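Colleague: build the 3D model from these lines:
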Amino acid sequence: MRRPSHLTVKLIGFFVALLLILPTLVVIPMSFTGKASFVFPPESWSLRWYREFFEDSAWYGSLQRSLLIAVLSAAVATVAGTMAALGLVKWTRARAVAGVRAILLSPIVVPGIVLAIGVYTAFLKFGIVGTTGAFVLAHAALGLPYVLVSVSATLASVDPNLERAAVILGATRWSVIRSVTLPLVMPGVLGGALFAFVTSFDEILVSLFIKSPFLETLPVRMYVSVVSDTDPTIAAASTIVLAITTAVLLLGAWGVSGRLRLMKGKAAR
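Modeller: Sure, this is the predicted structure:
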């Protein structure tokens, strides 16, 4: 069987990327329309709907809450996921490791609606539905698998002899993790943190179940707006979400690549 040529693969990739980008190329221009309804292409241009977004406490407040929850949940997921990855690598019982890993990765395997109902039921029992803590815990659980996979993949490329050398030289286990292991896996940690942040910032299904009238994230607010309103503020909100997500990913990619270049430079010396 003949393999597809390099050019064929590039063309397929280009058309797939174009298919994914096309909705964005429609939404962004509509967010700058001067009309009070969705018009494409816009007949007039205005920043009216961005002004509406930032002047409306419901819209702007939901953005602030989404950013806060995303940062907190990414921090929790990063710490927990990194600790889990380190522990699973050091654990020698293969069957137990596979079982624990499957449990930790289940949030990206279990259907979203099943996960949302389960989270809602558990949080309702503990009386924390509609609180910031509930959102942070739920979103951290959704982001943890990405941190676990990212850090585990980076750990697989770490030379264990470096840790053994540190132990032979008298370093304690904690010193080895802090001074040797964590710096080596930092690109994986940063990558996992980025995915955890984006996962939380874009999450809607679980958030719909655990929201309250006084606490809703931006994706939930966008969903409610689609159901009840028809003005282009939703297009402005979508563009803002896209801009923040893209900026975070680009900044993270720059940080990870810079970290890798620094590590390669030190290794070369």
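
Colleague: hey, let's count contacts and neighbours off CA atoms from now on
Modeller: OK.

Colleague: state the distance from A77 to T199.
Modeller: According to C-alpha to C-alpha, to the nearest Å, A77 and T199 sit 11 Å apart.

Colleague: what do those two both touch?
Modeller: In terms of C-alpha atoms under 8 Å, 6 or more residues apart in numbering, A77 and T199 are both contacted by the residues G143.

Colleague: more neighbours, the two?
Modeller: Looking at A77 and T199 with other C-alpha atoms under 10 Å, you find the greater number of neighbours at A77, namely 28 against 21.

Colleague: here is the second sequence; please produce its structure so I can put it next to the first one:
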Amino acid sequence: MSLPSYTGPIGRIWFFSVRSFAVMVLLFLILPVLVVVPLSFNVEPYFSFTHGMLTLDPQAFSLRWYRSLLDDPLWLLSFKNSFFIAICSTAIATGLGTLASLGLSRSNLPCKGLLMGTLISPMIVPVIISSAGMYFFYSSLGMGQSYVSIILGHAVLSTPFVIITVTATLVSFDHSLTRAAAGLGASASYTFWQITMPIIRPGILSGALFAMVTSFDEAVLVQFLGGVEQRTIPRQMWSGMREQISPTILAAATLLIVGSIALLIAVELMRRRSLRLRGVIE
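Modeller: Here you go, the predicted model:
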């Protein structure tokens, strides 16, 4: 990127300093990912780069740990549970978060700030405190160590992300569109699905993505609410680090990384498609 001809020495220094700092921050964030992925293909049971890997010897790379992952019934159960819990909790969080955002977007809503703070408080309160509270609450209802308690707990932790993203989308929403639809005789449900939903869909999809990632990443809550059968990927990884350190953990982490990247790409493509349909971009 070339600078304008009138840029002075201080401007040039600031330009390159800011971008250099941004590159350093980016490398700091993605460096663990760049380390985990190649180590998952290590033929040896080590958490370090061998001489063969550093010299790019094909014999030093293997799918051994991915085969071990697929042959282990505990890992397969963890993936099955994580997908099931994530899908259910994401559906609940997306529905509740969207409804809450629609209510918070109303200008005549009393105590809007207090309600907003209460709804997003699970993001602020330490997870271990929320998990302990949920443990005592669900245990008193006879729902301890069950899929239902974990799904509801994940939904509680994920809903704030949906509220924030959908609320941010509704900030630029023109409410005169819904009033015009109501004036023309459209029902509330028709107005929502045909007018409101297409506009706020990118925010809903982004919130659902954050909710799903939060569910997949949550390792504390399942320690309180999960039983023997409720193993999730983070819980299995934590158990593996404590009981038997194996590069199988790196293989599982790599699959999660690839899945997260695929979700991000899918959401971005859907966002661009929505903007294209609305005529915002070509």
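
Colleague: quick one, what contacts A36 of the first structure?
Modeller: A36 of the first structure neighbours (C-alpha under 8 Å, 6+ apart): D231, P232.

Colleague: translate F61 of the second structure into the numbering of the first structure.
Modeller: Matched across to the first structure, F61 of the second structure falls on W45, judged by TM-score structural alignment.

Colleague: what number of residues lie near its match?
Modeller: Counted with other C-alpha under 10 Å, W45 of the first structure comes out at 13.

Colleague: so what's it up against?
Modeller: If you count contacts by C-alpha under 8 Å, 6+ apart, then W45 of the first structure has F32, T33, G34 around it.

Colleague: can you check L11 of the first structure too?
Modeller: By C-alpha under 8 Å, 6+ apart, no residues touch L11 of the first structure.

Colleague: and it, what's its match in the second structure?
Modeller: Under the alignment (TM-score structural alignment), L11 of the first structure pairs with S20 of the second structure.

Colleague: repeat for T239 of the first structure
Modeller: Under the alignment (TM-score structural alignment), T239 of the first structure pairs with T254 of the second structure.

Colleague: quick one: its match from V35 of the second structure, how far?
Modeller: Distance, T254 of the second structure to V35 of the second structure, using C-alpha to C-alpha: 10 Å.

Colleague: just to revisit the earlier point, now whatever helix or strand the match of T239 of the first structure lives in: buried residues?
Modeller: With elements taken from DSSP states H and E, the one containing T254 of the second structure is helix 248-277. Applying a neighbour-count criterion of 16 or more other C-alpha atoms under 10 Å, one finds 248-254, 256, 260, 263, 267, 271-275 buried in helix 248-277 of the second structure.

Colleague: do stretch 183-203 of the second structure as well
Modeller: Buried positions in stretch 183-203 of the second structure, judged by neighbour count with 16+ other C-alpha under 10 Å: T191, T196, I199, I200, R201, P202, G203.

Colleague: reformat those residues as TSV; add distance to P126 of the second structure and secondary structure.
Modeller: Formatted as TSV, the entries for these read as follows, by distance: C-alpha to C-alpha, whole Å; DSSP: H, G, I helix; E, B strand; the rest coil:
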residue	distance to P126 of the second structure	secondary structure
T191	39	helix
T196	34	helix
I199	34	helix
I200	30	helix
R201	30	helix
P202	29	helix
G203	26	helix
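
Colleague: trace L141 of the second structure over to the first structure, please.
Modeller: In the first structure, the residue equivalent to L141 of the second structure is F126, according to TM-score structural alignment.

Colleague: enumerate every residue touching that match.
Modeller: With C-alpha under 8 Å, 6+ apart as the criterion, no residue contacts F126 of the first structure.

Colleague: against Y120 of the first structure, how distant is it?
Modeller: Here F126 of the first structure is placed at a distance of 10 Å from Y120 of the first structure (C-alpha to C-alpha).

Colleague: equivalent analysis for V224 of the first structure, please.
Modeller: When distance is defined by C-alpha to C-alpha, V224 of the first structure is 19 Å away from Y120 of the first structure.

Colleague: looking at those two, which one has more neighbours?
Modeller: A direct count of neighbours by other C-alpha under 10 Å for V224 of the first structure and Y120 places Y120 higher, at 23 against 13.

Colleague: can you tell me how far the more buried one is from I69 of the first structure?
Modeller: For Y120 of the first structure, the distance to I69 of the first structure - C-alpha to C-alpha - is 17 Å.

Colleague: OK, contacts around whichever residue in the first structure pairs up with G226 of the second structure?
Modeller: With TM-score structural alignment as the criterion, the equivalent of G226 of the second structure in the first structure is K211. If a contact means C-alpha under 8 Å, 6+ apart, then K211 of the first structure has V129, G130, T131, T217 as its contacts.

Colleague: again, only this time at 6 Å
Modeller: G130 (C-alpha atoms under 6 Å, 6 or more residues apart in numbering).

Colleague: leaving out chain neighbours, which residue sits closest to A58 of the first structure?
Modeller: In space, A58 of the first structure comes closest to R221 once its chain neighbours are excluded; the distance is 7.9 Å by C-alpha to C-alpha, 6 or more residues apart in numbering.

Colleague: identify the residue of the second structure aligned to the one you found.
Modeller: Following TM-score structural alignment, the counterpart assigned to R221 of the first structure within the second structure is Q236.

Colleague: and that match, what element?
Modeller: If you go by DSSP H and E, Q236 of the second structure is part of helix 233-243.

Colleague: according to the alignment, stretch 175-185 of the first structure goes to what range in the second structure?
Modeller: Residues 190-200 of the second structure are where stretch 175-185 of the first structure lands, counting by TM-score structural alignment.

Colleague: same check, this time on stretch 151-160 of the first structure
Modeller: Stretch 151-160 of the first structure falls opposite residues 166-175 of the second structure when the two are matched by TM-score structural alignment.

Colleague: name the nearest of the contacts of W45 of the first structure relative to A193 of the first structure.
Modeller: Distance ranking of these against A193 of the first structure, using C-alpha to C-alpha, places F32 first at 32.3 Å.

Colleague: what is the burial count for the closest one?
Modeller: Using other C-alpha under 10 Å, F32 of the first structure is surrounded by 21 other residues.

Colleague: what residues are up against it?
Modeller: Shown here is F32 of the first structure, whose contacts under the criterion C-alpha under 6 Å, 6+ apart are W45, S46, L47.

Colleague: ditto for G130 of the first structure
Modeller: G130 of the first structure makes contact with I210, K211, S212 under the criterion C-alpha under 6 Å, 6+ apart.

Colleague: isn't there a strand covering it?
Modeller: No. Going by DSSP: H, G, I helix; E, B strand; the rest coil, the assignment for G130 of the first structure is coil, not a strand.
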